[in-house]
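Student: sequence and predicted structure are below.
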Amino acid sequence: MLKESFLRYLRYEKNYSEKTIVAYGTDLSMFEAYFKAADETLDFTTVDTDVIRGWMLSLMDEGNASSSVNRKLSSLRSFYRYLLREKVVSVDPASKVRAPKKKKPLPVFVKDADMNRLLDEDPGDGFESVRDKAVIATFYETGIRRAELIGLKDGDVDLSVCQMKVTGKRNKQRIIPFGDDLKEMLQAYLSARNRCCPKECEAFFVRKDGKQMYPGLVYLLVKQNLSRVVTLKKKSPHVLRHSFATTMLNHQAGLESVKELLGHESLATTEIYTHTTFEELKKVYEQAHPRA
């Protein structure tokens, strides 16, 4: 009952996505199976810190990545914070468990020159090629997530003032400005869309039949187009989001401003891009300085 109550709280009060709720439920069920196998008399209210540490160690012994173990620990922490708030427990057994350290890879990004080569190409008159170029430009010039782009409606994009209203994680909305170059591409896309799909569309970016795009299609078109200008292993919409953030910081944008544009909750999440720009600075130094 406690687990079900917590998941209802995530769904109706915290407004978490169904995918996130399922992940939390799976983590809690795995933990319950672990401590029940050790001692049938235990339940969520009687386990202690040592039991949670033991589960963390068993997960790592099984070969789980530290990022996966950290996510499961995060689920437990959220669960016990909820039980504390509801006064079901008086002590949080997860609070003193130290998460395993994980190495944070630097975000992969596309350099300005490569993006310019891609976006300066003439896409021709075909609906899909015009749309694909507009999609890539939108990712690169606004930094929005794939789900945010798919969820855009016509009313969210205001070409008269060059801004779009984006609905991000947990239904939080933010306004993102964009420039004249993207405005021209979006106008060209809408003209092509009106020729191809004269009836009213359910989304801003659509397929040939006027229906909303889906995640796999967006990923594929980004990968195919980026493959023409870069040899990066990762060629995803999120790489374009990384590219937006890195470009902004490389051109003296403030960290707080980039945080707001990306829709990050914490400044710490945005700060990883400062490491990327520093790595670029190091490369310039090593190439240019005779004593580097």
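Tutor: Happy to help now that I have it.
Student: make it CA atoms for all contacts and neighbour counts henceforth
Tutor: Fine.
Student: what sits up against the helix or strand encompassing Ala268?
Tutor: Assigned by DSSP states H and E, Ala268 belongs to helix 267-288. Helix 267-288 has contacts (CA atoms under 8 Å, 6 or more residues apart in numbering) with 106-107, 242, 245-246, 249-250, 255-256, 258-259, 264, 292.
Student: and those, which of them are buried?
Tutor: Using 16 or more other CA atoms under 10 Å as the burial test, those include 107, 242, 245-246, 249-250, 255, 258-259 as buried.
Student: just put the residues you listed in JSON lines and tack on secondary structure.
Tutor: Shown next, in JSON lines, are those (DSSP: H, G, I helix; E, B strand; the rest coil):
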{"residue": "Pro107", "secondary structure": "coil"}
{"residue": "His242", "secondary structure": "helix"}
{"residue": "Ala245", "secondary structure": "helix"}
{"residue": "Thr246", "secondary structure": "helix"}
{"residue": "Leu249", "secondary structure": "helix"}
{"residue": "Asn250", "secondary structure": "helix"}
{"residue": "Leu255", "secondary structure": "helix"}
{"residue": "Val258", "secondary structure": "helix"}
{"residue": "Lys259", "secondary structure": "helix"}
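Student: now render those as TSV, adding distance to Gln224.
Tutor: Shown next, in TSV, are these (distance: CA to CA, whole Å):
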residue	distance to Gln224
Pro107	20
His242	18
Ala245	22
Thr246	22
Leu249	27
Asn250	26
Leu255	31
Val258	27
Lys259	29
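Student: closest to Val161 among those?
Tutor: Val258 (20.1 Å; CA to CA).
Student: wait, that closest one touches Met248, no?
Tutor: Yes. Applying CA atoms under 8 Å, one finds Val258 in contact with Met248, separated by 7.2 Å.
Student: chain center to the helix holding Ala268, what's the gap?
Tutor: 21 Å (CA atoms, centre = their mean, to the nearest Å).
Student: report the buried residues of that helix.
Tutor: Of all the residues in helix 267-288, those buried under the rule 16+ other CA under 10 Å are 270, 272-274, 276-277.
Student: can you tell me the centre-most residue of this protein?
Tutor: Nearest residue to the geometric centre of the chain (CA atoms, centre = their mean): Arg145, 5.9 Å.
Student: wait, what's in contact with that one?
Tutor: Arg145 sits next to 139, 168, 237-238, 241 when contact means CA under 8 Å, 6+ apart.
Student: which pair of the residues you listed spans the longest distance?
Tutor: Among those, Gly168 and Pro237 lie farthest apart (CA to CA), at 15.1 Å.
Student: try it against this one:
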Amino acid sequence: MNIAIVIAQFNRYIRYEKRMSSHTLLAYSEDISSWYNYITAQYGLETMEEVQLLHLRSWLIMLLNEQQLQPASVKRKISSLNSFFKYALRQEIITKNPARLLQVPKVPVRLPQYLEAGQAAALADAVAKEEEVGSWKERTDQLILDLLYQTGIRRSELLGLRHMDIDWQKKEIRVLGKRNKERIVPIGDSLLESIRNYINFKSPELCNSGEKLLTLKTGRPVSTTYVYRVVHKYLSAVTTLKKRSPHILRHTFATQLLNNGADLSAIQKLLGHESLAATQVYTHINIEKLKDIYRQTHPRSSE
């Protein structure tokens, strides 16, 4: 079967059946498109039956030489190829998956970066210093930071929040996570009041149950770029961390829960991790912190 036709089928599959997030969907689609453009230009391949392992390795080697990819990027591209050929195998388009023979590089585990408790608390003051108190932008920016820090939700989940997702009586919000999986996240009284004040400040026509919670003054929902810029701006005011993305606040949320006695399974559920392994990285942060305390306080730690 023609490779281009199978790619089109695969893209429909991951969008409508697999229901991947928009970020993953774009990454997989771009990877497969890049590989296809390469093999047609270099080898003139047209059908799936012609593809061999060397046509996958050759593309990866080209990327390594020209783009100097990090192990994590190589691993992602291999994952894209493997998903594509697994799909073709299930559809009986091919009889074997050449991508399964690709060696996946080991990716070093990097400890998540996070804010100290004092830095997180200083975020509110940072917004007040930059924006006119009570203005639309000040209220929106503040609520973005509060939601990310106090719930640990992802940026995509934040952007998806609607008025109907807030349960005022139970003090919780419904979050649509990766692969359209819903979870319930509890919220405190102060955050609930902040949301209420924000909604009361908005025009009534922007407060229908199906409308997005966070909007610009024009009524348009805030964008991914807007959220990133807000977080980057105010994190720059309170920390010297090189990475200043919304995920820093998610890491901060999880780290503070762990430091204050929450068990891993509870943190896993709050973060929406599919496996406990993804949550266990925060235990390494805790251990490193204990080591620092030991080095600073024990009289014989340096011996």
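Tutor: Thanks, I have the structure now. Predicted, not measured: the structure shown is a model, and the values here were computed from it.
Student: please state their TM-score.
Tutor: In this superposition the chains share a TM-score of 0.88, using TM-score structural alignment, normalised by the length of structure 1; 289 aligned residues with a CA RMSD of 2.4 Å.
Student: who has more neighbours out of Gly168 and Pro237 of structure 1?
Tutor: Neighbour count, other CA atoms under 10 Å: between Gly168 of structure 1 and Pro237, Pro237 has more, with 27 against 18.
Student: which residue numbers in structure 1 go with stretch 278-287 of structure 2?
Tutor: Using TM-score structural alignment, stretch 278-287 of structure 2 corresponds to residues 269-278 of structure 1.
Student: distance from that stretch to structure 2 after superposition?
Tutor: Stretch 269-278 of structure 1, aligned to structure 2 and superposed, deviates on average by 2.1 Å (mean CA distance after the TM-score superposition for structure 1).
Student: dump the residue contacts of the counterpart of Gln256 of structure 2 in structure 1.
Tutor: Matched to structure 1 by TM-score structural alignment, Gln256 of structure 2 sits across from Thr247. Going by CA under 8 Å, 6+ apart, Thr247 of structure 1 touches 111-112.
Student: go again using 10 Å as the cut-off
Tutor: Applying CA atoms under 10 Å, 6 or more residues apart in numbering to Thr247 of structure 1 gives the contacts 109-112, 140-141, 241, 253, 273, 277.
Student: can you get me a residue count around the equivalent of Asp125 of structure 1 over in structure 2?
Tutor: Counting by TM-score structural alignment, Asp125 of structure 1 lines up with Gly134 in structure 2. Residues lying near Gly134 of structure 2 (other CA under 10 Å) number 12.
Student: tell me which element the spatially closest residue to Gly177 of structure 2 that is not a sequence neighbour is part of?
Tutor: Here the nearest residue to Gly177 of structure 2 in space, its sequence neighbours aside, is Glu157; by CA to CA, 6 or more residues apart in numbering that works out to 6.0 Å. Using DSSP H and E, Glu157 of structure 2 maps to helix 155-160.
Student: structure 1: matching residues for that helix?
Tutor: Going by TM-score structural alignment: helix 155-160 of structure 2 matches residues 146-151.
Student: hmm, who's touching that stretch?
Tutor: Here stretch 146-151 of structure 1 makes contact (CA under 10 Å, 6+ apart) with 135, 138-139, 142-143, 145, 165-169, 173, 202-206, 212-215, 218-219, 236-238, 240-241.
Student: quick check: Arg179 of structure 2 touching His273?
Tutor: No. Judged on CA atoms under 10 Å, Arg179 of structure 2 makes no contact with His273 at a distance of 11.6 Å.
Student: show me where the stretch 151-292 of structure 1 has its helices.
Tutor: Using DSSP state H, counting those that start in this stretch, the helices found in the stretch 151-292 of structure 1 span residues 180-196, 215-226, 237-250, 255-262, 267-288.
Student: out of those helices, flag the one nearest Val88 of structure 1.
Tutor: Val88 of structure 1 lies closest to helix 267-288 among the helices of the stretch 151-292 of structure 1, at 32.2 Å (CA to CA).
Student: now the angle from the closest one to helix 237-250?
Tutor: 70 degrees (axes from the mean of the first three to the mean of the last three CA atoms, to 10 degrees).
Student: what's around Lys199 of structure 1, how many residues?
Tutor: Should you count by other CA under 10 Å, Lys199 of structure 1 turns out to have 11 residues around it.
Student: give the contact list for the alignment partner in structure 2 of it.
Tutor: In structure 2, Lys199 of structure 1 lines up with Glu205, judged by TM-score structural alignment. Applying CA under 10 Å, 6+ apart, we find Glu205 of structure 2 in contact with 211, 219.
Student: state the distance from Glu205 of structure 2 to Val222 of structure 2.
Tutor: 16 Å (CA to CA, to the nearest Å).
Student: ok, Ile166 of structure 2 next?
Tutor: From Ile166 of structure 2 across to Val222 of structure 2, the span is 18 Å (CA to CA).
Student: does the counterpart of Leu115 of structure 2 in structure 1 sit in a helix or strand, and which one?
Tutor: Counting by TM-score structural alignment, Leu115 of structure 2 corresponds to Val110 in structure 1. Val110 of structure 1 is part of no helix or strand when elements are defined by DSSP H and E.
Student: all strands in structure 1, in order from the N-terminus.
Tutor: Assigned by DSSP state E, the strands in structure 1 fall at 157-158, 163-167, 173-177.
Student: out of those strands, which comes closest to Gly25 of structure 1?
Tutor: Across those, Gly25 of structure 1 has its closest neighbour in strand 163-167 (25.3 Å, CA to CA).
Student: average separation of that closest one from the aligned part of structure 2, please.
Tutor: Counting by mean CA distance after the TM-score superposition for structure 1, strand 163-167 of structure 1 comes out at 0.6 Å.
Student: just the buried residues of that strand, please?
Tutor: So, applying 16+ other CA under 10 Å, buried residues of strand 163-167 of structure 1: 163-167.
Student: now the angle from that strand to helix 180-196?
Tutor: Using the same axes, to 10 degrees: strand 163-167 of structure 1 against helix 180-196 is 70 degrees.
Student: where in structure 2 does strand 163-167 of structure 1 fall?
Tutor: By TM-score structural alignment, strand 163-167 of structure 1 lines up with residues 172-176 in structure 2.
Student: that stretch: how far from the chain's middle?
Tutor: 16 Å.
Student: what does Arg15 of structure 2 correspond to in structure 1?
Tutor: By TM-score structural alignment, Arg15 of structure 2 lines up with Arg11.
Student: of the buried residues of strand 163-167 of structure 1, closest to Lys101 of structure 1?
Tutor: Taking CA to CA as the measure, Lys101 of structure 1 lies nearest Thr167 of these, at 32.2 Å.
Student: name the nearest residue to that closest one, sequence neighbours excluded.
Tutor: Gln173 (4.4 Å).
Student: residues near that neighbour, how many?
Tutor: 13.
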